[in-house]
Structure formats: structure tokens, C-alpha cells
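[1] this is the structure alone, sequence omitted:
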């Protein structure tokens, strides 16, 4: 099929390249000319494992030609369906900011006005229940002067992509959710996803758009709560001198619990868990319901970086001392620092008047924009040289392989927030939950 993708961030670029790899003709629409040029040169605009290969395979002069980018919304005329993959950032009160989505829907509606052909619009962005039906669809109808379900279709297809493994997650889904309020839109979505369903044999869920929206929030809220629960249990284990990972391995054998997301540590970050939990909590409060479990999940998560710093304080006063921060991205495999646990760690070190030097294989430049006055090392060995303490925040492979490099520290105090390295003689090791 002919598919257009509005937005070329983590989700938009990934699904554009993956749809092209599944055999569709894909056009990626973005207002940023530099991003458009980058994609058309065969290079992705974001760091994501496996994405350079797919973009290089299908875009650029040497590609198959199944993927191209443009700033021109009129390109949707040549396509059967358009996916809206635009940001829904968090507002100050925790709710989502729909302004970019509304702008995109307005432009898309104006474009639909100029065609008599049926077209299906699929909301891919994470939005609270009712947004597709009550906000996006009315905008499309008003701007196009057409009626949803009669002249164009509207669907909702939530994404379940983890940064760092987004390509793998898209091509190997555990479920595909196709939310629609009319049969023709659902049929179009089936046609688009048919190659993926055939390839992956993933179960297909077919709710209405409102339920599809809620599935995404329920999914991420449950995972966030699970991480916070195992962190709470891990903190208790620490007080008793018990290895929390040994406990987690045992309870993970219970198929009602499963072993996934049981690695206790410094907490979750990124653009999804925090934003999604805050958004659905804010929406619940608007309906006068207090989501106590979700509130507790956030509170536990917010405490974890301070626990890491407190363990450091037990061993060394870092005022005026060099302190190494190992890992800046919110997780390995991405350059994304949004809600990274390294941020509260750096701010806590600044409050302690530490001389901070940080390392991350791909996220250092992003963090430099936020904290230009701290030092950044080009390799993990350099960041440790002369340090009075080292805080491990992200478990990159380069960091998990460190050993003799810790001997270059002036006082080898290592506070491990990710169970990244092993205890050994010669270093003072404190695991966050062991």
C-alpha cells in the first residue's frame, strides 16, 4: 500500500522504515528540512539500533526507493492512509499538550479537503482516551468539510516501541492493536499490517479508538508500577543485607509475575513511563478519581536517585572532589536523555559542590546542552581517572566491562545503580539494592 507518516521522531522514522521494509511505499512528512534531507540521503535522524540499515536500504540514491521524506503535505494524495506520529509532550500539570497534534490534524484536514478519494487517518501518538474521537476527528471534519466514516476513515494504532530496540519491537510485536470506529478504516489498517501479522504471527486486537488509547496507557502504567514495586522490594532487601536480584530470580519463576522488569535499580526514565503515568493520572483526577497506585509508583521512582547519592555520602564527602557519572542516556541503546536518572544525580552532585565528569557513548552531547558546565570524557577510563567516587546510572556494555579502570580512582567508591559490575577486592562497592 501507499502510506504517509506525519512526523519523523523516534516513532515516525522507525515505523516509516519498517513499513518500507514490509513492502509498502512510504513517504515521511516533516516540517524540518534538515531532517527531510537527512532521511533522503539514506541516514536516520535519530540513534536507534537497526534503523541505519533500514533507512539506508530503502531511502537515498542507493535505496529501493520505497522510503522518501518531504515537507509537502500534498504528498498524502498519492497514499492510501496517513499515520499521525507527532509529539504529545507533558504539560506542567501532568496532562498532555495536544497543540502539535492539533496543528498536524488541521493541516491534514485541509489537505483532505482537496481530494475526493477515501483516505484513512491513523493516530499513532499516545493520547488519552477519547482524544481521537473527540479532538482529532472533529478537527479533520471541520478542516476537510467532510464526515468521518463516510468520506474518510479514522483509526488508532498505539505504539509499544522501546527506544534502543524500536525496530526489533515493531517487527516482532507481542500484539498489534487496531482501534477503529468504522469498518472501512479497520479494513485499511488490516491491509497495512497484513505483512507484519503474517511475518510475526502476532495476535491482533480490534477495539474501538477509545479502548485502543487506554490500552497504551494501561500497558505503560503497569510496567512502570512493576519497576517501582521491585525497586521498593529491592530497597527493603538492601536494609536486610539480602541480594534483591536473587529474590527477583525466584519470584520471576511464578508465571503470574514473570521475570521481566524485575531488575531493581535507580529507576525508570525516558519519554514514555513518566509522561504516560502523569497523563492518565491527571485525566483520572479530572474525573475525581485518585490513582493511588500510580502516584506511589512515581514517588518510589523519584526517590531512587537520592538513594544512590545517599549511599555515596556514607563513604565519601565529594565537596570539591572529582566524581564520575557513568551513563547519561535513560537506557542503553539510545541517545535520549529525557527523564534520565542521570539528571537528578547530576543535580544532587551539584548541590554537594562536586567536580562532575560524565561519560556516555552516544548521549553526552545531548546532556552537554543541558549541563554545559560539567566535564565530559571521551571514554569510561578517562572519566574514572582521579575520581573520588563513581556513580553507575546506565548499564552500557562499555561500562559493564570496566574492571581495572577503577584502580585509577583516588578513592575507589563505586555506587552501582544498575548491577552493572561485580564486587571485587580493591574497590568499595555499594549496589543500590545489594
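    Sure thing, it's come through. In this text the structure is predicted, and so the values were computed from the model without any measurement. Numbers count the residues shown, from 1 in each chain.
[2] C-alpha from now on. contacts and neighbour counts both.
    Will do.
[3] now the helices for the stretch 1-150 of the chain?
    10-21, 33-40, 51-58, 99-113, 131, 137-144 (DSSP state H, counting those that start in this stretch).
[4] what's the answer for the stretch 151-300 of the chain, then?
    If DSSP H, counting those that start in this stretch is used as the criterion, the helices of the stretch 151-300 of the chain fall at 166-171, 183-200, 209-240, 244-251, 273-286, 292-313.
[5] if we can go back for a sec, among the helices of the stretch 1-150 of the chain, which comes closest to residue 87?
    helix 99-113 (6.6 Å; CA to CA).
[6] so which bits of stretch 372-383 are buried?
    Residues of stretch 372-383 classed as buried: 376-377, 380-383 (neighbour count, 16 or more other CA atoms under 10 Å).
[7] sorry, slip of the keys, the one I care about is stretch 160-178.
    Buried, per 16+ other CA under 10 Å, within stretch 160-178: 160-168, 170-171, 173, 176-178.
[8] out of these, which two sit at the greatest distance?
    164 and 178, at 24.0 Å, using CA to CA across those.
[9] where's residue 350 relative to residue 384, distance?
    18 Å (CA to CA, to the nearest Å).
[10] which of these two has more neighbours?
    The residue with more neighbours, out of residue 350 and residue 384, is residue 384; 27 against 15, by other CA atoms under 10 Å.
[11] okay, one more to line up with it:
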């Protein structure tokens, strides 16, 4: 099938590459010439395990092309995926300017029937706005006889496992209407996704608004589980309970399950923060109050300060002359994404209190350098207090303590004797509960986890 992907960001590039892998003829459009040049020269602009190989293989086979030519992109695909960014606006709502610009371009250049697929995460009702934008362009051209259908097909891709998630989905959600055009779109979408349904049917068909809502509901539920466990972890610290034991105890209940019950120093990334805000904004537009989600967001904002508070409780309010090592910068493992990363909050708190910090991340060093320059643009002197290490152990030199912010596998089993010997003080602040408190106590390391640090100090 001939497919057009509008936008070669995280969602668009993964979608385009994986659909090409299945034998489709995919045209990827982006207005950023620099990004297109990178892709045409064999590189990729994001870090995602396994993606570069898929892109290169299909580009070499002629099934995947990248261009800034809008007219050619519209002419190419019978199915047009809109996969552009929807950043949060000032009021928390999703900014749809890029989605609607893509829709207008389709209406401006289409000459035959098109299925227009909203792949970007968009608020309920966006399909109606996309449909209106296309219809308006067709009317201006005097081409009202041309037909099309707008479909919602939200993505459920985890950064760091996106290729696997796309190629082996647990569900495919598609929303369409019951008009003749909508039923024709259903036929084409069913053909496109047929390879994923050979073993068993994974597609959930529904109306468009329900499909749009499903994406937000899924992310809101996952964010809620994280904030719920973080609140319990903070209480566990006070009462002397081990949140990991609690996690196992409640996770064994099949009604609850084990997923997304890990306590930590807050969630980040491009999805959960903005999607929770966008869903809250949608509720306000309909005079509804999502009290639980408002609390989820507040808890997460506070949780990003928990490690900093533990550092201050141990070393004091004034950290001048103190030096800290920090492992992990990306908001989660297997990505270089620094959006809403907890590391940015902790680094800011430490350097503003006078400390210096040596940081390391297996993948995100370049992106972290760019982002931190923006974070401290108003005070360049603070940026000078941050050193980018060459390895985890390199960051420990002359450090008063170690803080762990991202749960990379490379951090899970360090040489604790060497860690202890290198640190000026054998103190670890574990923002992801990677280590066993008893092991830390036996190793002579002062350990502060999230919801389990009291155990390590024998209390």
C-alpha cells in the first residue's frame, strides 16, 4: 500500500519505518530540511533501539523515502498519517497548529480519495477540526466533489521499546464513522493492519471520539498508578515500611497487577505530563473537574523534589563546597529524551544551593548538554558547576554522595566496594530503588531510597 507519514518525529519515524518493513511504499514528509538530510544520509535524529537499522534497511530497499515536498507527499499516499507534534499550549491544552496545517496541506493538494489518519495524540474532537480544515481547502479550490475520511488511530509506543511495540502490538485502536467514506476507510485500514492480526485479532474498532479519548485515558491511568505509588512510598519512608514489599504484595492481586507500580522520583517524557494536562483542559472546556488527575499532576511535580529534599536533610540547606555524582539524565532508560526529566529538577536544586555536580548518562549526554544550557540560560555561572563525566565511575571522583535518577541497566550492579572507596562519603540517594537496602547496609553504604530508606539505616 502507498502510505504517507507527515512528520518524522518519534511517532512518525517509527510508524513509517515499521510500515515499510511490512512491505508498504512509505513517503515520510517533514518541513525540517536538516532532519530530512540526516535521514537521507543514513542517520536518524532520535535515539530509539533498533530503529536505525529498520530505517536504513527499508531506505536501501526503496520502500522508505524522506522529503520536504508537500505536494508529492499528498499525491503519494492513499492513507495520510498525521504524526506531527502536539506540544502543550500555555493553558495546558494541546497545540493543534501543526495538525491543522497538515490537514490544510492535504486539502490543498489532494486529487482523489484519501484516508486521513490522526496518529498524533490529540484531544477529543480534533478529527472534526481536521475534517473541517480539509473541507475548507477543497471548497476554496472548487473541489467539493472530492471525498475523504478522517480516522483516529492513536499510538501506544513506549520510548525505548517503540519498534517492538509497533511490530508486536497488544492492541490497535481505530476510530471511524459509519458514512460510506468511513466504511471505505475501515476497509483500507483493515488491509493495512492485517499482518498484525494473523495470530489473533488485535484491532478495536470504535467511533472516532472514543478512539481519541482512549489514548488520553490510557496515559492518564498509567500516570495515576505512578503518582499513587509515589505518595505511598513517601508515607512508607515515614512509617518504616518497605514500598518494594508493598508493591509485590498488591501487585500479586490480578485486579491490580505489577506494571507501573514502581516508586521513584517522578515521571517525565513527552507523553504523560502533557497528556494529563491536556485531558484536564478538555474537562474544563466541558465544565468538568478531573480531581484525581489534578492530584496526579501535583504529586508528580512534588515527587521530582524528593531526592533534593533527602540530600538537604542529610547535608544541610547550604551545599556550597559539596560535590555530587549523578547517574542518569534521560527521563527513562533507552532514550535520550530529556523532556520533563527529573534529573533537571535535581541538578537545578543542587547547583542553586551552591553544589557542583558531575553527571553521566549512557545515551543522553549530548541532549542533556543542550537542554541544561536552556535551563540555565539566565545564569551561566550555574552551568559552570556541572561537569559531564566520561563514565559512571568517573563521576564519583571527589563526590560527597551519589544520586541515581534513571534506572539504566548499566547502573544496576556496580562494584559497590569501588563505589564506596571512591566516594568521599559512602552515601547513595537512589531515586529508582535499584539497590537492596540490606545489601547497602552490609556494604557499609548509607542508603536513601524512595519508600525504603529507613530499612537501610536499621530503623
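    All right, it came through fine. All figures in this text were calculated on a predicted structure; none of them were measured in a lab.
[12] one step back: tabulate the helices of the stretch 151-300 of the first structure (TSV), appending distance to residue 55 of the first structure.
    Shown next, in TSV, are the helices of the stretch 151-300 of the first structure (distance: least, CA to CA, whole Å):
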stretch	distance to residue 55 of the first structure
helix 166-171	11
helix 183-200	18
helix 209-240	27
helix 244-251	39
helix 273-286	27
helix 292-313	36
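[13] quick one: the helices of the stretch 1-150 of the first structure as JSON lines, columns for mean neighbour count and distance to residue 212 of the first structure too.
    As requested, the helices of the stretch 1-150 of the first structure are arranged in JSON lines below (neighbours: other CA atoms under 10 Å; distance: least, CA to CA, whole Å):
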{"stretch": "helix 10-21", "mean neighbour count": "25", "distance to residue 212 of the first structure": "17"}
{"stretch": "helix 33-40", "mean neighbour count": "18", "distance to residue 212 of the first structure": "30"}
{"stretch": "helix 51-58", "mean neighbour count": "22", "distance to residue 212 of the first structure": "27"}
{"stretch": "helix 99-113", "mean neighbour count": "19", "distance to residue 212 of the first structure": "17"}
{"stretch": "helix 131", "mean neighbour count": "18", "distance to residue 212 of the first structure": "11"}
{"stretch": "helix 137-144", "mean neighbour count": "20", "distance to residue 212 of the first structure": "15"}
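[14] state the distance from residue 204 of the second structure to residue 70 of the second structure.
    In terms of CA to CA, residue 204 of the second structure sits 31 Å off from residue 70 of the second structure.
[15] who has more neighbours out of those two?
    residue 70 (19 against 11).
[16] now for the more buried one: what does it line up with in the first structure?
    Aligned counterpart of residue 70 of the second structure in the first structure: residue 73 (TM-score structural alignment).
[17] how much space is there between its match and residue 28 of the first structure?
    For residue 73 of the first structure, the distance to residue 28 of the first structure (CA to CA) stands at 10 Å.
[18] from memory residue 220 of the first structure sits against residue 273, does it?
    Yes: Residue 220 of the first structure is within contact range of residue 273, at 5.8 Å (criterion: CA atoms under 8 Å).
[19] those two: who's more crowded?
    When residue 220 of the first structure and residue 273 are compared for neighbours, residue 273 comes out ahead with 21 against 18, by other CA under 10 Å.
[20] contacting residues for that one?
    220-221, 224 (CA atoms under 8 Å, 6 or more residues apart in numbering).
[21] can we see that at 6 Å?
    220, 224 (CA atoms under 6 Å, 6 or more residues apart in numbering).
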